[in-house]
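> Build the 3D model from these lines:
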Amino acid sequence: MRVAGLGFRTGARLESLRDALAGAEVNALATVADKAADPALRALAEVLGVEIIPVPAERLAGMETLTHSARAWARYRTGSLAEAAALCAAGPGARLVGARAASPDRLAMVAIAERSGA
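Sure thing, here's the model as predicted:
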């Protein structure tokens, strides 16, 4: 199972999210629960034909990530919302494929986590 974790700013559009994903093939999208109903995220899920996995903010706290954002740390107590959401949603034993990537407009970040055997 491959999950794309997304962190994005208010006002990010479908194009920002799609650009950050950069064509990666995933089975699901994940983000913090309070962003899961965002219209751009819902549109991306529809285009890709995948589900959105909302991750409660308290599950993100303390997740070890490859990168560190001061903004993510201040709000969620993790180094990267995208990386932490991907790991949480992919489940036990998941690993990051790489560090988060940003859309060219810097409005969205994406990280991919995968779990074998799922």
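
> contacts and neighbour counts: CA atoms only from here.
Noted.

> What ranges does the chain have for its strands?
Assigned by DSSP state E, the chain shows strands spanning 2-8, 28-32, 51-55, 95-96, 101-102, 108-114.

> Adding distance to residue 41 and mean neighbour count, write those strands out as JSON lines.
Converted to JSON lines, the strands of the chain look like this (distance: least, CA to CA, whole Å; neighbours: other CA atoms under 10 Å):
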{"stretch": "strand 2-8", "distance to residue 41": "9", "mean neighbour count": "28"}
{"stretch": "strand 28-32", "distance to residue 41": "8", "mean neighbour count": "27"}
{"stretch": "strand 51-55", "distance to residue 41": "8", "mean neighbour count": "20"}
{"stretch": "strand 95-96", "distance to residue 41": "21", "mean neighbour count": "20"}
{"stretch": "strand 101-102", "distance to residue 41": "15", "mean neighbour count": "20"}
{"stretch": "strand 108-114", "distance to residue 41": "11", "mean neighbour count": "27"}
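
> now the other sequence, so there's something to compare against:
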Amino acid sequence: MMVAGIGSRKGVTAGDVRAAIETALEAHGLTMTALSALATGEIKRDEPAIFLAARDLDLPVLVISDAALQSVSSGTVSRSDASQAQAGTPSVSEASALAAAGKGAKLFGPRIVLGPVTCAIAISGDVP
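Alright, predicted model coming up:
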């Protein structure tokens, strides 16, 4: 399972979200067809652009609880003071991707920041 974790400022567009996903995938030599889902934290449950982008991409959105984000936060590589203060994790995008991809998940690298959106790609631990 490969997941794109999404973090954003309020009021972003679906185009902003898609552009960040495309940029993150390209940075790691991946294609959109590799993705199984998008993921974000509970704090972004009411951010319509994430859900619109997922619909456009025909992917589900997994909303990750604050507790689940915090449980994988030690595996994040980026740090945002705003993310830590608001969501209790150093990176909503990285922690969301890790939590959604499951036990043993690995990030392809640090989150990609594209304007008001961050995106991190994680793959489940059961893939060689």
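
> before we move on, the earlier item: would you mind giving the strands of the first structure as JSON lines with distance to residue 17 of the first structure added?
Below are the strands of the first structure laid out as JSON lines (distance: least, CA to CA, whole Å):
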{"stretch": "strand 2-8", "distance to residue 17 of the first structure": "8"}
{"stretch": "strand 28-32", "distance to residue 17 of the first structure": "11"}
{"stretch": "strand 51-55", "distance to residue 17 of the first structure": "13"}
{"stretch": "strand 95-96", "distance to residue 17 of the first structure": "18"}
{"stretch": "strand 101-102", "distance to residue 17 of the first structure": "9"}
{"stretch": "strand 108-114", "distance to residue 17 of the first structure": "6"}
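
> nearest to residue 87 of the first structure, of those?
Minimum separation from residue 87 of the first structure across those (CA to CA) falls at strand 108-114, 5.6 Å.

> Check how far that closest one sits from its aligned residues in the second structure, on average.
By mean CA distance after the TM-score superposition for the first structure, the fitted strand 108-114 of the first structure averages 0.4 Å away from its aligned residues in the second structure.

> corresponding residues in the second structure for that strand?
Mapping strand 108-114 of the first structure onto the second structure (TM-score structural alignment) gives residues 117-123.

> Can you tell me what sits against the matching stretch?
1-9, 12, 16-17, 20-21, 24-25, 93-94, 97-98, 101, 105-113 (CA atoms under 8 Å, 6 or more residues apart in numbering).

> Same check on stretch 71-87 of the second structure?
Contacts of stretch 71-87 of the second structure (CA under 8 Å, 6+ apart): 41, 43, 66, 89-92, 94-95, 98-99, 109-111.

> Spatially, which two of those residues are the most separated?
43 and 109 (22.9 Å).

> related to what we said a few turns ago, could I have the buried ones of the contacts of stretch 71-87 of the second structure as ChimeraX selection syntax?
Selection of buried members from the contacts of stretch 71-87 of the second structure for ChimeraX, criterion 16 or more other CA atoms under 10 Å:
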select :41,43,66,89,90,91,92,94,95,98,99,109,110,111
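
> picking that back up, centre of the chain versus the match of strand 108-114 of the first structure, how much separation?
4 Å (CA atoms, centre = their mean, to the nearest Å).

> Also stretch 89-97 of the second structure?
7 Å.

> Repeat that for stretch 57-65 of the first structure.
That offset, for stretch 57-65 of the first structure, works out to 12 Å (CA atoms, centre = their mean).

> Now the terminal residues of that stretch, how far apart.
15 Å (CA to CA, to the nearest Å).

> Looking at the contacts of stretch 71-87 of the second structure, which one is closest to residue 56 of the second structure?
residue 41 (19.8 Å).
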